[in-house]
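Engineer: Using only what follows, build the 3D model:
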Amino acid sequence: MAKIDYEDPRYYTNRELSWLDFNDRVLEEARDKNNPLLERVKFLGITQSNMDEFVMVRVASLAKLIEVKWDGKDASGLSAEQQLKAVNDKAHEQLIKQYTTLNRIILPAIKQVGIRLLKVTDLSEEQYQYIKGYFHDELYPVLTPMADDSSRPFPFISNDTLNLSLRLSKKENDKSLYATLQIPSIFSRVVKLPGDDNDFILLEDIVKQFVDQLFINYDIQEVSTFRVIRDMDLDVAEEDTSDLLKKVQQQLKLREHGQVIRLEVDSDISKKLRKRLVRELETDEDSVYEVNGPIDLTFLGKLASAVTGHDDLKYPPFKAYQAEALNSDHNIFEAIQKHDWLMQHPYDKFDSVVEFIRQASIDKAVLAIKMTLYRVSGNSPIIKYLGRAAQNGKQVTVLVEVKARFDEENNVHWARQLERMGCHVIYGLVGLKTHSKLSLVVRREASGIRRYVHLGTGNYNDVTAHFYTDIGLLTANNDIGIDVTNIFNMLSGYSRPPYFHKLHISPKGIREFITDRLDQAIEYAKAGRPVHVRMKMNSLSDKDMITKMYEASHAGVQIDLIVRGICCLKTGIKGVSDTIQVHSIVGRFLEHSRIYIFDFDGENQVYLSSADLMTRNLNRRVEQLFPVEQSDLTQRVLDIYSTMWEDNVKTRVLDADGTYKRVDRRGRAPLSSQDYFAKQATKLVEEQQSESRKQNSNQFQPMMSPENQPDPLSDEDQDGGNEE
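Structural biologist: You can find the predicted model right below:
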C-alpha cells in the first residue's frame, strides 16, 4: 500500500485565503435577517476593520516577501506572488459584496425604520443651514488644504485617514492644478442632523459641499475621496531587551511611513486623478480598490451607536453571573482555598478577575503579585490595583508585552505608568512574544506560604471581556502554583525548569504535548479502542499539527474542531481526513477561548490554553496550556464544548469543497450556543437575586449609628463595585 504524503500541497488551504473566507462569514452576519438590524450594521463595519488589519499586516508581509525575492512556497504550494494575486482578487470580490450589502440591503432597511444616512441633496433647509454653520464654525478653522505643484510636492498621506483629492483651475485659465485635504479625525465622522428623526450625514460630505471656501478664486473641477492603508507591521530586531522600550517607540514612528499596500478611491474618480494618485503613492494597480459608496465602512459602528430610541433593533441585554463568593463582600482567597473556580466570560463577570487583583492589593497577608499583560483597556482597573499593591509595600512584578500588535503604544504607556507606581516591569524574552495569561498571588497564611493563581485563555482586558468569549480558572493547586512561579522566574531571569508538574509551555512544550496526545490517540485507534479528540481555537494553520491530525484521522481517530477563523486543514479527503469535522461559530460574541479535550476510552483529559495551533503560537511565543482537573469543572468544560458543537444557528460547517455551509436544521430545534449561555447566566442571576431577597426578608437588621456608617467614597468601597 502506497505511503500517504500528508504534506501534499493539495491537502492544505492557503492561510490568507482562509482568513478572507472567515471575513466573508462575518459579512454573512450583516446580511442575515435573523440578526437585529443595528447589529447587522455593526457587523458590516467589523468586516472593514478586520480587512484593514489584515492588509496592514498579512498583505504587507506578502509584499515584503516579494520585495526580497523570497522563492519559497506556503503549505498549499503557492509562491508569494501567487498568494498576493489571489488575495487581491478575492479581496476585490469581497469589497463588491460589502458595498452591495450596504447599498441594496442595509441602507434601505434602516431607512424603513426612520434611520437615514443623507446626502447634501436630501437635506431640508433647516438641515442645510445647520451643516453650513457647522462647516464655518467648527471645520473651517481646522482644515488645511495642501497644494501640490512644482514648489510644493505631494504631501505625506497618513495611514487609515480619509482625504480629498482635488483638481481645480484658476478662474482665468483651464490649466489643471491639484491639492489634497485631510478630513480631520478629531471630529465625529457621523454627524447628527437637527430634528426629532435619526438623520445623519457624513463629515466628508459636509466638507465636499463647502470645499470651494478653501480655494477662493479657483474653480473646483473634481473632488474625490481616497484612503491609503500602509504596512503597519512592527519590525524590532532584538539582541537584548535592555532598550526594548526605546526600540519599540522608534519603530512606532517609522511604521507611520510604511509602504502603501492598498489605495481606496471613489468609483467615479476620473482616470486623470486616479492615475496621479497611483503614481504619487507608488501603488500597484492590483492594490487599487474603487469603492461604490462611503470609503471606510468602520463608521457604521458609530452610526449604530448614535441611533436613539431603537433598542428593539439591538441584541437583547443579558445579565452576567458572578458567584457571591467571588464578589467584593467576600474573601476571595477563602473561596479559592475551598475549591477551584471556572469562569466563562462574558457570561460570567470579569469582575471576579479584577476582584482577585483588588483584594490582593490591600490584603495584609499578600506578599507578592506577579502578572503577564498582553492587552489591557485604556483605563484598566487592573493597572490601578497593581499600582496600589506596590504602594502598599507588596512585591509586584508585571510582564508587559510591548510588542503586542497595534497595542504597542498603549502598552508602552502602561509599562511606564507601572514603573512610576513602584512595580517591577519586565519585557519578556529575546525574540519571543509573551502571550500567556497568568496571575500569581503569594500569601502568607497560618499553614505557611500559599500560592493563588488565575490562568486564562484571553487577555486581562475588562472592556473586551464583555464581547470576547474566554475561560479562566482560579486555583490554589500547589503544583500549578509552583509551575507558574517557575514561569515567572523564567521570564524575569535565565533559568528554564527541567519540567513542569501540570502546565505545558510554548515554545516547544505545547507542540510536544499535543503531538504526544495525538500519537496516543493513534495507538488507541489502531488497537480498536474508542478515542475522540475535540479542540476549539481561533486559528489552525501550523503544518506539522495538521499533518499529525491527518495521520490520526487515517488511523481512525475521530477529531472534532471548532475553529473560528483561519483553517488550513481540509476535510473529507479520502484516507486522509475522513474522520475530521470542522465547525466555525461567528455570532454576537467573538469566540476566543481555546479548549483541548482528549477522550481515551471514556477517560476525558480537559485542557485550556492561551495558544492557537499556529506556528507563531507554538514556536515564537510564550503560551500556557493547563488542565482542568476538578471533576465538576471538567464536566462544565465538556458541556460548554458540547453545546457549541450542537449549535445549529451560528455554526458553519467546512465542506470537502472548501466552502462553509450553514447547518441543515430541518426537524431540529434551533440552538444558538451564545444565546443559550446568555440565557443560562441571566437565569442564574435571577435565582441568586431571588434567594437574596428571601434571606433579607427573614432578617432583622439593626440600624447603624451615623458614626459607624461606611463612607460611600472610601477607597475600598469605591473600588469594590462591579466594572460594568
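Engineer: contacts, neighbours, all on C-alpha from now
Structural biologist: OK.
Engineer: Can you verify my assumption that F626 contacts F500?
Structural biologist: No. Using C-alpha atoms under 8 Å as the test, F626 is too far from F500 to be in contact (10.6 Å).
Engineer: one more to line up against the first:
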Amino acid sequence: MNKENMLQASESVEISESCDNSKLATLPARYFNRELSWLAFNERVLAEATNRNYPLLERLRFLSISGSNLDEFLMVRVAGIAGQVRRQIEEISIDGATPSQALSAIHEKVLQLETVQQEAWSELKRLLGDAGVRVIGDEPLDKAGEAWLTDYFLEHIMAVITPQAIDPAHPFPFVANQGIGVLFSLTREADDSPVMEMVLIPSSLPRFVRIPGEEAAWISIEDLICRNTDQIFPGFAVNGHGVFRVLRDSDIEIEEDAEDLVRYYRTAIQRRRRGIVIVLQLQGKFDPAAEDLLRNQLGLDRALIMKTDGIIGFSGLSAICDEDRPELKFEPYSPRYPERILEHDGDIFAAIREKDIVIQHPYESFEVVIDFLRQAAGDPDVVAIKQTLYRAGKQSAIISALIAAAEAGKSVTAVVELKARFDEEQNLLWASQLERAGVQVIYGFVDWKTHAKVSMVVRREGEGHRTYCHFGTGNYHPITARIYTDLSYFTADPAAGRDAVRLFNFITGYVEPKTTEVLAISPISLRPKLYECIDTEIANAAAGRPAAIWAKMNSLTDPELIDRLYDASQAGVEIMLVVRGICCLRPGIPGLSEHIMVKSVIGRFLEHVRIWAFANGAEMPNRKAHVFITSADGMSRNLDRRVEVMVPMRNKTVHDQVLDQVMLANLLDTEQSWMLEPDGHYERVGESDNPFNLHRYFMTNPSLSGRGASIASGRKVPKLSLRRGNI
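Structural biologist: Predicted coordinates for the structure are as follows:
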C-alpha cells in the first residue's frame, strides 16, 4: 500500500470511529478520489471481459471498450493533472491529494489495470482460437495464407507506409496522437553498418486485417508490417524491432476572450493533435538505444511509460468484434416502436396531444425521435422548430430532418455545441451544412456547454399555436441510442412549452429567465431545486414522516451535493443511488452516510438515464413522490458550468413508468450490479434467491410508452415490488 492509500485508509478508520459530525464534515476522506473512482469504474467494465455468461465476441467488445475508455481518460483527465504538476499548481482535490500525489496513484493504478487487460486478452485470444477466430502474430500459415498476406501487403500497405531512417540527416518524425509506429534495428548487408528505421502506421490503415477463409484469422497491422520486412528493407538484416504507441494531451481549453469561437475551435483541433505526450506504450523487447531515442525525442515530461509483451491499443480489437459469428454474440435485439403512436396511425402529434409519452431507449426505437422531427418538417401547420445538438453522430437523420424543415420554409433554430469533446470537428461540419440550408445556427455560451437535450416544435392549431416538446436524458445520436439506456419524454404541456421558449431564449440571446413554471435549468435553478427537494426530505424525516431519495446518474462528484446527501443521511433519510461511473460519495459510514446505499449497473447496455425521485412523505415508491428526469449528472460542471434541464414527471402514467419501472428495476437488479463499499471497493452482487436482470426485463416486456390496446390483450408488464432489506 502506498503512502497516499495509507493516509486514506487511516482517515477512513477515523471516520468510522468518530461520532462528531462537525469533525466529519471537515475530513477530506469523506470523499473518494475522482480519478481513482473512474478507474474503479473501468475495472468493472473490464470485468465483463471475463464474464463467462457472455458470448466470446461480446467479452472481447468489453475489453475493447475498456481500452477506449482508458485512452480518453489518459488523454484528458490524466493529461490535465500532469499539466498541473508541470506548472507546479498545487490545487488540492476534494479527497485531499495534491496533483503529484494523485498522478502517482493514478499511474500505479493504470499499470495494474493494463496488466489485467493483458491477462484478459491472453485468455480471450486462446478461447477465440478454440472457437475458430484466430488472431495470429508471426506464426507461419499455409502456402495460400502466406501468399495472400504478401499480396495484400504489396497491394494495400507498401505504398502507404513510409520507412524513415533515424540519423542526424533526418529529423525525428512527428508521431500523431494515438499513433502507432515500429522501430527497426537493422544491419546494412553491404557494409555491416547499423541502421535504425521507423515506420509510422497511417491512421487510414485498418488496425486489424482479416485473412480470407471459412475459419476467421486476423492479424494486426503492425504484425503484418513486421512479417514483410524483406519487402520494406531489401539488402538489410533485421536484428529486432519494437512497436510503440503514443497518447497526447487532447483536452481543449477555452479562452474566454476568443473572438470567433468557430475559428478558435478549428485551430484548437489542430493543436490537440500535437499535444504533449502523456503516455508512451512499448511492445516487445525494445532495443535500449531505441527506447532512449523515443524517450528523448518525444519530450517526455511526467509521462507514463507502459511496457508489455502483449498488444497495445486495445480499442482496436473492436474490428474483430464485427466477425460474422452470431453464436459468439448476444442474441440480436430489435427495438419496439411505441405502440400508442402506432394506434394513432403513426401521428406523433396526435399521440402526444392525447397524453404525455415516455420512451426508454434502446428497448424502444429512437426512430420515434427522428420521426417527431420528420413529421414536423413535412407538416404544413408547423411553423417553427428549435433543437439542441450536443452529439448527433456522423450519419444523422436528425440533421437531415432539420435541413428538410428549413428548406420547406419553416423557422428552424439549431443550438450546436462546439465544445462536445471529440465531436467538435463533426459538429463544425453539421453547423456548416445547417447554415447553408437556411437554419439559424447558434453556438451558445463561450464558457458553458449546452448539454440540455431539448427539441421544440410550434404547430398552428385552431385559432392559435401549440408547442410540442421532447426532453431527453441522452444525445440525439442514432448509434449510441442503440446501446445507451436513455429516456425520451414527449409533452404538449403548455407550461413546459413556455419554459422551453425561455430556455432557448437564454441560450440564443443570453436572456436569463427570472422564473420558470416546471423546468429547472442549470446553472440557474437546477442546483437550488435539488437542494429544496433534499431539504424537504430532511424535514419529513425530522417530523417522523417517511423520507427517502432515489437517484440514478452516471457520475456523482460535486462536493456540495454530496454533503447535502450526507446531511440527509444523518437526518435519517433513506438514500439509494445508482451511479454507473464515478462516485466520490463514501456510503455506509456511521455518523455520516450509514443511510446511503450506492450501486453500479454494468451490462449489455450502457446505463445513461438520469433520474431523481423524492418520497414526499410516503413510502417509496408512491404516487405522491416528486420524480424528475434530467440531462445533468451530479457533477459541478453539470450544475454550475453547463446548460442543463430537469423535468418533473407530472403526468401520472409517465410518473409511474419512470419511478415504478425504470428506477425500481435498476434498484432490484442483481445480475449486473456492483455494490460500493465504505472503503471504495466495489463488490459484485452475488447469487440471489430472486435473481433479476433489468436489461432482460425490459427487452422481454411490452413498451413503457402508453401500451394502449396491448394491455387489453393481456400483454402486461409484470409489476415490480421493492424487497426491502434485499437491495
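Engineer: picking up where we left off before, so between F626 and F500 of structure 1, which is more surrounded?
Structural biologist: F626 (22 against 17; other C-alpha atoms under 10 Å).
Engineer: Nearest residue to the more buried one in space, please, no chain neighbours.
Structural biologist: Computed as C-alpha to C-alpha, 6 or more residues apart in numbering, the closest residue to F626 of structure 1 that is not its neighbour in sequence is L503, at 4.9 Å.
Engineer: Structure 2: which residue goes with the one you found?
Structural biologist: Residue pairing (TM-score structural alignment): L503 of structure 1 is matched to L519 of structure 2.
Engineer: which residues touch that match?
Structural biologist: 496, 499, 645-648 (C-alpha atoms under 8 Å, 6 or more residues apart in numbering).
Engineer: L402 of structure 2 belongs to a strand?
Structural biologist: No. Remark: L402 of structure 2 does not belong to a strand; assigned using DSSP: H, G, I helix; E, B strand; the rest coil, it is helix.
Engineer: where's the equivalent of H257 of structure 1 over in structure 2, which helix or strand?
Structural biologist: In structure 2, H257 of structure 1 lines up with R274, judged by TM-score structural alignment. Using DSSP states H and E, R274 of structure 2 is not contained in any helix or strand.
Engineer: returning to what we had before: okay, and which of the contacts of L519 of structure 2 map to helices?
Structural biologist: 496, 499 (DSSP state H).
Engineer: mapped onto structure 1, which of the contacts of L519 of structure 2 hold?
Structural biologist: Contacts conserved in structure 1 for the contacts of L519 of structure 2, counting by both residues aligned by TM-score structural alignment, their matches' C-alpha atoms under 8 Å: 496, 499, 645-648.
Engineer: buried sites along stretch 159-174 of structure 2?
Structural biologist: 163-166, 172 (16 or more other C-alpha atoms under 10 Å).
Engineer: Tell me which two in those residues are the farthest apart.
Structural biologist: Largest separation among the buried residues of stretch 159-174 of structure 2 by C-alpha to C-alpha: P163 and F172, giving 12.1 Å.
Engineer: can you pull the contacts of the equivalent of S68 of structure 2 over in structure 1?
Structural biologist: By TM-score structural alignment, S68 of structure 2 lines up with S49 in structure 1. Applying C-alpha under 8 Å, 6+ apart, one finds that S49 of structure 1 lies in contact with 297-298.
Engineer: C-terminal to the helix or strand containing S49 of structure 1, what's the next element?
Structural biologist: Using DSSP H and E, S49 of structure 1 maps to helix 37-54. With elements assigned by DSSP H and E, the helix or strand that comes after helix 37-54 of structure 1 is helix 60-67.
Engineer: So which bits of that following helix are buried?
Structural biologist: 60-63, 65.
Engineer: And that helix against structure 2, how far off on average?
Structural biologist: After superposition onto structure 2, the mean distance of helix 60-67 of structure 1 to its aligned counterpart is 1.0 Å, using mean C-alpha distance after the TM-score superposition for structure 1.
Engineer: Spell out the secondary structure type for the most far-flung residue of structure 1 relative to its centre.
Structural biologist: In structure 1, counting by C-alpha atoms, centre = their mean, E172 sits farthest out from the average C-alpha position, at 54.6 Å. Here E172 of structure 1 is recorded as coil under three-state DSSP.
Engineer: check which helix or strand covers G528 of structure 1.
Structural biologist: Going by DSSP H and E, G528 of structure 1 is not part of any helix or strand.
Engineer: Map it across to structure 2 for me.
Structural biologist: In structure 2, G528 of structure 1 lands on G544 (TM-score structural alignment).
Engineer: about what we covered before: going by distance to R580 of structure 2, which of the kept ones among the contacts of L519 of structure 2 wins?
Structural biologist: M646 (19.1 Å).
Engineer: quick one: the strands in the stretch 401-550 of structure 2?
Structural biologist: Taking DSSP state E, counting those that start in this stretch as the criterion, the stretch 401-550 of structure 2 carries its strands at 411-416, 440-442, 449-450, 453-461, 464-472, 484-491, 520-522, 548-553.
Engineer: Over in structure 1, find the residue span the second one aligns onto.
Structural biologist: For strand 440-442 of structure 2, the aligned range in structure 1 is residues 424-426, judged by TM-score structural alignment.
Engineer: compared with structure 2, how much does that stretch deviate?
Structural biologist: Looks like 0.2 Å for stretch 424-426 of structure 1 (mean C-alpha distance after the TM-score superposition for structure 1).
Engineer: Right, I'll call it a day here.
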